[in-house]
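In: structure here, sequence nowhere to be found:
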């Protein structure tokens, strides 16, 4: 008999001698997992429709619902169709929408000056939605990238995105958005000092009750591609955004950035993208205790949709599992293109 055979037989004999009943008698973790009712009874984290924020894309015109090829199931909507979407969201119990414009290329310029027009597309959408569905929340982004002809989030001067001039512009744009009825201003530009400037501008204009949800930790991620198609900036972008977005390697820097936003008056914090940065979600919640949100961005959405279409995964189960992961990481809510689909499944008790 070989040495390995002897070792195997000795190992089997030792295993047979183990008194499993004695070991597990005191604590059998499977007792609470055996039935559906008991699993529900001890469930630690729950996903509800109240956790969902639905991002939608707005285009000029009327009666337009235009598919986005890189985001199956997501359409660009004219203002009238956005109002219909808001009514549907309200019927599903979704608390809020986040709106993003896709304006005509000929109206974009180096400074994103269209963002400073009181009746621009994003403000038209806010007014129409709040008039038709006054009880739904509207969250607006004041970054300049949908309005610039170079696709950056700020003003481009001599090859540099200039910080302070950009901050002044987005503070002025924030006031127009609040005037139009925006409930929450959500600046995603990652310029230094923007939260304090926006807070001062809103308060001076009488909008003390308009909240700020800071994109506190927005990373220079590869997950934004479909979004850039949706707002038509992917072909415009000159260079990249790493000089002002966070390096994906830097967790401590992300916390420091968020701390500055908290000091300047942010009411809520956001992490973007979502799934690759669950550690940052937990860090922000634990460090600051503010309402904390994650943006499940376009690339995350499209990857799930593509894998589902290919038959590699169960798309619905993966969708709900990812949303639950945000809640488990400490998030109070999630911006997700899955919101209507998730709301319907939750209503069926599948959340």
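Out: Okay, I see it. It should be emphasised that the depicted structure is a prediction, and the values quoted were computed from it without experimental measurement. Numbers count the residues shown, from 1 in each chain.

In: going by C-alpha atoms from here, please, whenever you check contacts or count neighbours.
Out: Noted.

In: quick one: the helices in the stretch 101-250 of the chain?
Out: All helices of the stretch 101-250 of the chain, identified by DSSP state H, counting those that start in this stretch, fall at 121-132, 163-180, 194-204, 225-230.

In: same question, the stretch 251-351 of the chain
Out: Listed in chain order, the helices of the stretch 251-351 of the chain (DSSP H, counting those that start in this stretch) span 251-264, 278-288, 298-309, 315-328, 339-347.

In: which residues does the fourth one contact?
Out: Under the contact criterion Cα atoms under 8 Å, 6 or more residues apart in numbering, helix 315-328 has outside partners 45-47, 274-275, 278, 281, 294, 304-305, 307-308, 333-334, 338, 342, 351.

In: hold the first one in mind and look at this next one:
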């Protein structure tokens, strides 16, 4: 689109900025509660609200408190909550069998949330890192993160979550062929209506540090994830990955991290026109909160501005730890 503008002073572009009413009328992008997915961290125990030191205001929550959070989110109108487990180190093994245990932390949480807050969609994480003694998203054999054996395990994990009542499966592992395996299994097992929101373009980023603290993966991780997560220098590759996942049966796609990858969000949305999400990851959240706590920025203003940037880039929704606070502001 080529803008058509009369010469000054016939055109004074400040006219439509003169009052709040005029600014509201001509605003091109808006943020609503419907755009939010709230990521929450689970842990064992009862009545536990354990602060994540690198993410001010974020807690690891026992199941009873996660259920309360889900009911809060439902009351605020937040459409979905996404579950990430802090797994007892004693349950982390090389075979990662806890990942598809029907009574693991995530699967118990799904059932309890769906019983207490049936109107909120429950999204899960599908990757082996919370259960892997090596801290990787896939099985490690002779120092290599192997693909096909990992996909078989991820399919078992997917089915366990679907049987527990998950609405949205979120594969974050970046293994080749996992969407095809998951979609085929879901169809075969009678879970045709379970959606897949694929982490299609997930970069090997330095922004994930606080998240790994939150799920207890930082100390376990051996090496890095560069053989399966994307190189930050690539963007055409992201389009190939998104196209592949859509062809294999993904219903929605995600770009991760967020703010540093808005160009990828825009390219994905304009190229494919599919539901496109971004994850405002732990490092982004932590930087905003650290600056706000030091008095260097206005927390609410920067929070809202950062989320509006995702909408401007073409995203249909955002996973953000700010979700409850944003919902409260938008509802007020």
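Out: It's in. Because the structure is predicted, anything quoted here is derived from the model rather than measured.

In: re earlier: adding mean neighbour count and distance to residue 139 of the first structure, write the helices of the stretch 101-250 of the first structure out as JSON lines.
Out: Formatted as JSON lines, those follow (neighbours: other Cα atoms under 10 Å; distance: least, Cα to Cα, whole Å):
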{"stretch": "helix 121-132", "mean neighbour count": "21", "distance to residue 139 of the first structure": "9"}
{"stretch": "helix 163-180", "mean neighbour count": "22", "distance to residue 139 of the first structure": "9"}
{"stretch": "helix 194-204", "mean neighbour count": "21", "distance to residue 139 of the first structure": "15"}
{"stretch": "helix 225-230", "mean neighbour count": "20", "distance to residue 139 of the first structure": "17"}
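
In: kindly reformat those helices as CSV containing distance to residue 95 of the first structure.
Out: What follows is these, written out as CSV (distance: least, Cα to Cα, whole Å):
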stretch, distance to residue 95 of the first structure
helix 121-132, 13
helix 163-180, 18
helix 194-204, 23
helix 225-230, 22
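
In: for residue 11 of the first structure, which of the ones you listed is the nearest?
Out: Counting by Cα to Cα, residue 11 of the first structure lies closest to helix 225-230 out of the helices of the stretch 101-250 of the first structure; the figure is 54.1 Å.

In: the closest one corresponds to what range in the second structure?
Out: Under TM-score structural alignment, the alignment places helix 225-230 of the first structure onto residues 209-214 of the second structure.

In: follow-up on the earlier one: which of the contacts of helix 315-328 of the first structure count as buried?
Out: Among the contacts of helix 315-328 of the first structure, those scoring as buried are 47, 274-275, 278, 281, 294, 304-305, 333-334, 338, 342, 351 (criterion: 16 or more other Cα atoms under 10 Å).

In: closest to residue 67 of the first structure out of the residues you listed?
Out: After measuring those against residue 67 of the first structure - Cα to Cα - the closest member comes out as residue 305, at 14.3 Å.

In: alignment lookup: the closest one to the second structure.
Out: The equivalent of residue 305 of the first structure in the second structure is residue 289 (alignment by TM-score structural alignment).

In: sorry, back to before: ok, which of the helices of the stretch 251-351 of the first structure comes nearest residue 127 of the first structure?
Out: Of all the helices of the stretch 251-351 of the first structure, helix 339-347 sits nearest to residue 127 of the first structure, with 22.1 Å by Cα to Cα.

In: superpose on the second structure and give me the mean offset of that closest one.
Out: After superposition onto the second structure, the mean distance of helix 339-347 of the first structure to its aligned counterpart is 0.8 Å, using mean Cα distance after the TM-score superposition for the first structure.

In: what's the spacing between that helix and its chain's center?
Out: Its chain's C-alpha centre lies 17 Å from the corresponding centre of helix 339-347 of the first structure when counted by Cα atoms, centre = their mean, to the nearest Å.

In: before we move on, what about stretch 34-53 of the first structure?
Out: Remark: stretch 34-53 of the first structure is offset 22 Å from the chain centroid, using Cα atoms, centre = their mean.

In: in the second structure, which residues correspond to that stretch?
Out: For stretch 34-53 of the first structure, the matching stretch in the second structure spans residues 18-37, with TM-score structural alignment as the criterion.

In: ends of that stretch, how far apart?
Out: As for stretch 18-37 of the second structure, its first-to-last residue distance stands at 34 Å under the measure Cα to Cα, to the nearest Å.

In: got the buried residues for that stretch?
Out: Buried residues in stretch 18-37 of the second structure, counting neighbours by 16+ other Cα under 10 Å, are found at 31, 33, 35, 36, 37.

In: cool, and stretch 301-314 of the first structure?
Out: Of the residues in stretch 301-314 of the first structure, those scored as buried under the neighbour-count criterion (16+ other Cα under 10 Å) are 301, 302, 304, 305, 306.

In: next: stretch 43-57 of the second structure.
Out: Taking 16+ other Cα under 10 Å as the basis for neighbour counts, the residues of stretch 43-57 of the second structure that come out buried are 43, 44, 48, 49, 52, 54, 55.
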